[in-house]
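In: got a predicted structure plus its sequence, pasted below:
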Amino acid sequence: MVDLTALLTDLAAESEQLDALVAPLPAQDWARQTPAEGWTITHQIAHLAWTDHVARLAATDADAFYATLTSTPGPARLVDAGAESFLAPPHALLARWRAGRSALAADLAAVPAGDKLPWYGTRMSPTSMATARIMETWAHGEDVAEALGVTRPATGRLRHIAFLGFRTLGHSFAAHGRPVPTAAVRVELAAPTGGTWSFGPAGAADRVTGPALDFCLLVTRRRHRADLALVATGPVADGWLDVAQAFAGPPGTGRAPQATADTGTPS
C-alpha cells in the first residue's frame, strides 16, 4: 500500500521541477509550440492547472464535479476546452497553478479513509488521484522540456507512473475498442535509480522488459513503441505496446515514429 503522504511529497517535487523549468521563461517562450498539436507551453501549464481544479472538485464537491461533465463540449473537446478556459498571462497562470496544486494536496489529504472520488469514467481513491497527478505532471512536463530542447533527468518518481501504466492494461485495450485480455502480463523495468521494478506474476508467459523511462514514455503516449527499447514477449504483451495509456479518456492519435515524425493530440 502506497502512503498518501509520500505520494503527495513526490507530486510536489514533480511539480516544482516543472515550475523551475518554466518560471524563468520570457513571455515569448511561453508561446512556443510543444509536440501536442496546437498546444503551446502556456496550454500545457493551463491544462495542469485546470486538471488540478477539477480534481479538487472531485475531492471536495462531487456535485460540482459532475456539473462540469454537463457543461463541457463533450469528450472529444473536454481536454482542449479545459486548457483553453485556464489560459492567462504567464505570471497569472503560474500563480493559479501553484495555488491550485497546493490546495489539491491539502484536499486529498483530508479525504476520509476509504472514500472514492468521482472521475472521468471511473472512481478513484486519493492515492490513485495523487498517482495520476504525478503522471500528468511528468508527461506534460516532457512536452514542455521537448519544446525547450531540454532533457530532464529520470528520477525514482517514475515508479509511480510505471505502476499506473501497468495497472491500466485493461483500460488501454478498452479505450482503443479492443477486447480486454484475461492473460496476465509480467513487467520488468530497469529503474533509473538502479535495480529492477517488477509488476505482475513472475510466471506469466506474456512479458514486457526494458528501461523504466521508456515504459513511462510509452504509457503516457509521448513516444511510439518503435522508438523505445521495450521488448514484448507474447501476443497480449505485444498488443499492449500498441495501445498502452495510463490516462483516462480518449487515446488521441499518439506519436508517430521519429523516422516519420508527426504530432499527437494532447491528453
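Out: That came through fine.
In: all contacts plus neighbour counts: C-alpha atoms, from now on.
Out: Noted.
In: nearest residue to residue 210 in space, please, no chain neighbours.
Out: Excluding the flanking residues, the one nearest residue 210 by CA to CA, 6 or more residues apart in numbering is residue 230, at 4.6 Å.
In: verify the stated contact: that neighbour with residue 208.
Out: Yes: between residue 230 and residue 208 a contact is recorded at 6.8 Å, counting by CA atoms under 8 Å.
In: for the two, indicate the residue with more neighbours.
Out: residue 208 (22 against 17; other CA atoms under 10 Å).
In: and what about that one, helix, strand or coil?
Out: strand (DSSP: H, G, I helix; E, B strand; the rest coil).
In: ok, now how distant is it from residue 188?
Out: Distance of residue 208 to residue 188, given as CA to CA, to the nearest Å: 6 Å.
In: quick one, what contacts the residue nearest to residue 210?
Out: Shown in contact with residue 230 (CA atoms under 8 Å, 6 or more residues apart in numbering): 208-211, 214-215.
In: here's the one I want to compare it with:
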Amino acid sequence: MMMQEAQDFQQESDTLAAALAGSDEAIFATTTQFKSWTIEDVIGHLHIWNAAALMTLEDPPAFQAFIGDIMAAMKAGKGHVEVQYEWIDSHANGVRGKALFDAYCDYYPRLAKAYGAADPESRVAWAGPDMSSQSKIIARQMETWSHGQEIFDILGKNRADGDRIRNIAHLGVTTYGWTFRNRREEPPAPKPFVQLTAPSGAIWEWNDPQDDNIVRGSAVEFAQIVTQTRNVGDTAIETTGDTAKRWMEIAQCFAGAPETPPAKGTRHPVT
C-alpha cells in the first residue's frame, strides 16, 4: 500500500499543477510576492529539489555530488535561483517557462511513486541531518504547498485545501523548539496548546491543554504562518499568552538560517 504521505504529496502537486494547466508562456514570467521570484523561478525551485529528493532515495552517491555542488556554489555567493538554473542547464536540457513546467509535471509523480513504495522509517540524507523517508516526503509536500501559495496568490486563485494539510500543521507544531533555537533563544516552556480547525471541520489538537497559553484557529492559516507565507496579523489565528504570541510572530517550520516572516499586508491574493 502506498505511503499516505506520498499520496498527500502527489495530491498537493496535482493541485498546484492544475492551477497552471493551460497557461500561456507569459504567465511563467509573472513576478510573485516572494522575493521577486517569478512563477518560473518557483517551479524551477520545486523541480530541482524534487530531483534531489529522488536522488537521495535511489542514488545516494549522486545526491552527495549534487548537494556538494549546490553548497559550494552558494558558499561562493550564488543565490538559489542562479544555482537552480545552472543545474537545469546542465541536467534538464536548459528548459524554461512552459517547458520547465511540463518537466516538473512529468517528474513529481515519479517522486510520489518512489516514496510511496519506500519503507517510511528508512533514512535518507539531506542538506542537514538525515531524516526518515516519511519525513522527507512530508517536507516536499510542505515546500510544494508553501511555494505554491505565492503562485495561487499572484494568480488570484483560491486553493482547495484538504485535510492533508495536517502534515504541514504537525510539522509546524513539532518545530516549535527549532524556531527559537534557530534564533539562539531558549524555547519557552511549556509549549502552547494548539487547537486547529481542519478544512473538513475536524478539530485537531496538540500539546497539553492550558487556559493561558493557546494558539487557536484555522489549520490552513496556521500552516501559512509556520511556512512564512502570511504574517500572523493577516490571519484570524488567535493567541493567548506571551509565549504563543511570540511563537506566531517568528514561527519557521523549514530548515536554514532564521528568516523574517513577511511584513503585514505584503502577502495576499491579488484581485
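Out: Sure thing, it's come through. Worth saying up front: this structure is predicted, and the values here are computed from it rather than measured.
In: circling back to that earlier point, which one in the second structure is aligned with the residue nearest to residue 210 of the first structure?
Out: Here residue 230 of the first structure is matched to residue 237 in the second structure, going by TM-score structural alignment.
In: residue 109 of the first structure now?
Out: Aligned partner of residue 109 of the first structure by TM-score structural alignment: residue 116.
In: same deal with residue 148 of the first structure?
Out: Mapped onto the second structure by TM-score structural alignment, residue 148 of the first structure lines up with residue 155.
In: can you give me the neighbour number for that match?
Out: The number of residues packed near residue 155 of the second structure is 18, by other CA under 10 Å.
In: any idea how far it lies from residue 105 of the second structure?
Out: For residue 155 of the second structure, the distance to residue 105 of the second structure (CA to CA) stands at 19 Å.
In: over to residue 182 of the second structure?
Out: 34 Å.
In: so for the two, which sits in the more crowded spot?
Out: Neighbour count, other CA under 10 Å: between residue 182 of the second structure and residue 105, residue 105 has more, with 19 against 16.
In: so that one, which state does it fall into?
Out: Here residue 105 of the second structure is recorded as helix under three-state DSSP.
In: OK, contacts around it?
Out: Contacts for residue 105 of the second structure (CA under 8 Å, 6+ apart) come out as residue 17.
In: can you tell me what it aligns to in the first structure?
Out: In the first structure, the residue paired with residue 105 of the second structure according to TM-score structural alignment is residue 98.
In: with residue 143 of the second structure instead?
Out: Counting by TM-score structural alignment, the partner of residue 143 of the second structure is residue 136.
In: what's the local residue count around that match?
Out: Residue 136 of the first structure, neighbours per other CA under 10 Å, totals 23.
In: for residue 246 of the second structure, same thing?
Out: Counted with other CA under 10 Å, residue 246 of the second structure comes out at 13.
In: report the secondary structure state of it.
Out: With three-state DSSP as the basis, residue 246 of the second structure sits in helix.
In: shouldn't residue 207 of the first structure be in contact with residue 235?
Out: No: counting by CA under 8 Å, residue 207 of the first structure does not reach residue 235; the two are 9.4 Å apart.
In: more neighbours: those two, which one.
Out: Neighbours were counted for residue 207 of the first structure and for residue 235 using other CA under 10 Å; residue 207 has more, 23 against 13.
In: residue contacts, the counterpart of the more buried one in the second structure?
Out: Matched across to the second structure, residue 207 of the first structure falls on residue 214, judged by TM-score structural alignment. Applying CA under 8 Å, 6+ apart to residue 214 of the second structure gives the contacts 192-195, 238-241, 244.
In: looking at those, which are in strands?
Out: Using DSSP state E, the subset of the contacts of residue 214 of the second structure located in strands is 193-195, 238-240.
In: of all those, which comes closest to residue 250 of the second structure?
Out: Proximity of those to residue 250 of the second structure (CA to CA) peaks at residue 239, which lies at 13.3 Å.
In: skipping adjacent residues, who's closest to that closest one in space?
Out: Spatial nearest neighbour of residue 239 of the second structure, chain neighbours left out: residue 215 (4.7 Å); criterion: CA to CA, 6+ apart.
In: ok, now how distant is that neighbour from residue 180 of the second structure?
Out: 16 Å.
In: so the match of residue 109 of the first structure sits against residue 7, correct?
Out: Yes: taking CA under 8 Å as the definition, residue 116 of the second structure is a contact partner of residue 7 at 7.1 Å.
In: those two: which is more packed in?
Out: For residue 116 of the second structure versus residue 7, the count of surrounding residues by other CA under 10 Å is larger for residue 116: 22 against 19.
In: related to what we said a few turns ago, just the closest of the contacts of residue 230 of the first structure to residue 201 of the first structure, please.
Out: Nearest to residue 201 of the first structure among the contacts of residue 230 of the first structure: residue 208, at 12.0 Å, using CA to CA.
In: now do the contacts for that closest one.
Out: Residues near residue 208 of the first structure by CA under 8 Å, 6+ apart: 185-188, 230-233, 237.
In: could you do residue 89 of the second structure as well?
Out: Applying CA under 8 Å, 6+ apart to residue 89 of the second structure gives the contacts residue 95.
In: map residue 174 of the second structure across to the first structure for me.
Out: Residue 174 of the second structure maps onto residue 167 in the first structure, by TM-score structural alignment.
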